[in-house]
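1. have a look at this prediction, sequence included:
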Amino acid sequence: MGVNENKEIVNRFINEFVNEGNEAVADQLLTEDYVRYDPDAPSGAQGAGEFKEMIRMFGEAFPDSEVKIEEMIGEGDLVVFRGTETGTHEGEFVGHEPTGETFEITGLAMHRVRDGQIAETWANWDMLGMMQQLGIVPTPEELTELSD
């Protein structure tokens, strides 16, 4: 497959699975041995089933969440994008009750596409920034105020 086809696969994965929650698309577009590397994942890596469960849980906590691809670059079997994610905290998230607060964070993700499917992902999103925007984790300014 060419770079443009690989970019379309990643674009479809983000729009139809991550944003819309269509797990049939994930089943179609992720290889059987898919691995997602993410410092925010409990073990640092996730298989397809664990990633689908994370997206399910995230969708329950942030039903209006959306990843917008800002820029996408492809070379060989790799597709990288820089994106923005937004959402409103309306359900339980990692043990925290809904705050009703919104967030907007940035992130990067690199995907390796093999034979029309995504085989690997390396992702890094500003989860600390999200937790601060939701009021779950204090910002540096709030910490300074507390110490005064």
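-> Ah, there it is. Numbers count the residues shown, from 1 in each chain.
2. for the rest of this, base every contact and every neighbour count on C-alpha atoms.
-> OK.
3. outside of the longest strand anywhere in the chain itself, list whatever touches it.
-> Identified as the longest strand of the chain according to DSSP state E is strand 102-114. With contact meaning Cα atoms under 8 Å, 6 or more residues apart in numbering, strand 102-114 is reached by 6, 10, 77-89, 118-127, 129-130, 133-134.
4. now those residues: which count as buried?
-> When these are checked for burial by 16 or more other Cα atoms under 10 Å, the buried set is 6, 10, 77-89, 118-125, 129-130, 133-134.
5. what about the strands in this structure?
-> For the chain, the strands defined by DSSP E occupy 30-37, 45-47, 66-75, 78-88, 102-114, 117-125.
6. can you put these in CSV and add distance to residue 19?
-> Listed next are these as CSV, based on distance: least, Cα to Cα, whole Å:
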stretch, distance to residue 19
strand 30-37, 16
strand 45-47, 19
strand 66-75, 5
strand 78-88, 10
strand 102-114, 15
strand 117-125, 15
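7. structure B:
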Amino acid sequence: MTTEANKAVVQAFYDAINRREFDLLAQYCHSDLKFYHQMDTPHHGVEGFVASEKQNFDAFDDWTMPIVELIAEGDKVAAYLVFQGIHSGLHQGVPATGKKLRFSLLMLLTLKDGKIIEKRAHFDRMDIRNQLA
């Protein structure tokens, strides 16, 4: 696939997330998807990705996570996003604070056969904790 086609898959994937249409994500993900959430221990499959992310999304009201920029080369797509939401539920052991959270994320996605096969998330956990303190 072309880099533009790969970017379109990633855009559609994040558009579905922002619409909270988690049931649509499988159509953008390879059956062998591995999601690395900051560390080198992956979550496997789209179900693992949704389960790990949904608990985060459930802790914030009115969240948005738009793509600010997409850059692609070969089978790789880098997505720069900004997450915003009101902390309304338990998040990583921190009870709801009612505070607005805003932080940036950088995702590196690898595509195979027109679908996302690997997703690596990079963000500043301490920034998140400091904002919720």
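-> Sure thing, it's come through. Given the structure is predicted, the values throughout are model-derived calculations rather than measurements.
8. would you check the span in structure 2 matched by the longest strand of structure 1?
-> Counting by TM-score structural alignment, strand 102-114 of structure 1 pairs with residues 100-112 of structure 2.
9. just give me the neighbour total for residue 36 of structure 1.
-> 22 (other Cα atoms under 10 Å).
10. quick check: the gap between the closest residue to it other than its chain neighbours and residue 109 of structure 1.
-> Nearest-residue entry for residue 36 of structure 1: residue 121, 4.6 Å, with adjacent residues in sequence omitted and distances by Cα to Cα, 6 or more residues apart in numbering. Noted for residue 121 of structure 1: a distance of 7 Å to residue 109 of structure 1, by Cα to Cα, to the nearest Å.
11. which one's the longest helix in structure 1?
-> Counting residues, the longest helix in structure 1 under DSSP state H turns out to be helix 48-61.
12. so stretch 68-78 of structure 2 corresponds to what in structure 1?
-> Under TM-score structural alignment, the match for stretch 68-78 of structure 2 in structure 1 covers residues 70-80.
13. first-to-last residue distance for that stretch?
-> With Cα to Cα as the measure, the ends of stretch 70-80 of structure 1 fall 11 Å from one another.
14. repeat for stretch 52-64 of structure 2
-> By Cα to Cα, one end of stretch 52-64 of structure 2 lies 17 Å from the other end.
15. ditto for stretch 96-108 of structure 1
-> From the first residue to the last, stretch 96-108 of structure 1 extends over 25 Å; the measure is Cα to Cα.
16. mind listing what's buried along it?
-> By neighbour count, with 16+ other Cα under 10 Å as the criterion, the buried positions of stretch 96-108 of structure 1 are 102, 103, 104, 105, 106, 107, 108.
17. can you lay out the residues you listed as CSV showing distance to residue 61 of structure 1?
-> Below are the buried residues of stretch 96-108 of structure 1 laid out as CSV (distance: Cα to Cα, whole Å):
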residue, distance to residue 61 of structure 1
102, 11
103, 12
104, 15
105, 16
106, 18
107, 19
108, 22
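18. ok, residue 44 of structure 2 - contacts?
-> Contact analysis of residue 44 of structure 2 by Cα under 8 Å, 6+ apart lists 32, 33, 34, 35.
19. what's the distance between it and residue 92 of structure 2?
-> Between residue 44 of structure 2 and residue 92 of structure 2 the distance, using Cα to Cα, works out to 21 Å.
20. and residue 52 of structure 1, what's its match in structure 2?
-> With TM-score structural alignment as the criterion, the equivalent of residue 52 of structure 1 in structure 2 is residue 50.
21. from residue 40 of structure 2, how far out is the spatially closest residue to its match that is not a sequence neighbour?
-> Excluding its sequence neighbours, the residue lying closest to residue 50 of structure 2 (Cα to Cα, 6+ apart) is residue 22, at 6.9 Å. When Cα to Cα is applied, the distance between residue 22 of structure 2 and residue 40 of structure 2 equals 24 Å.
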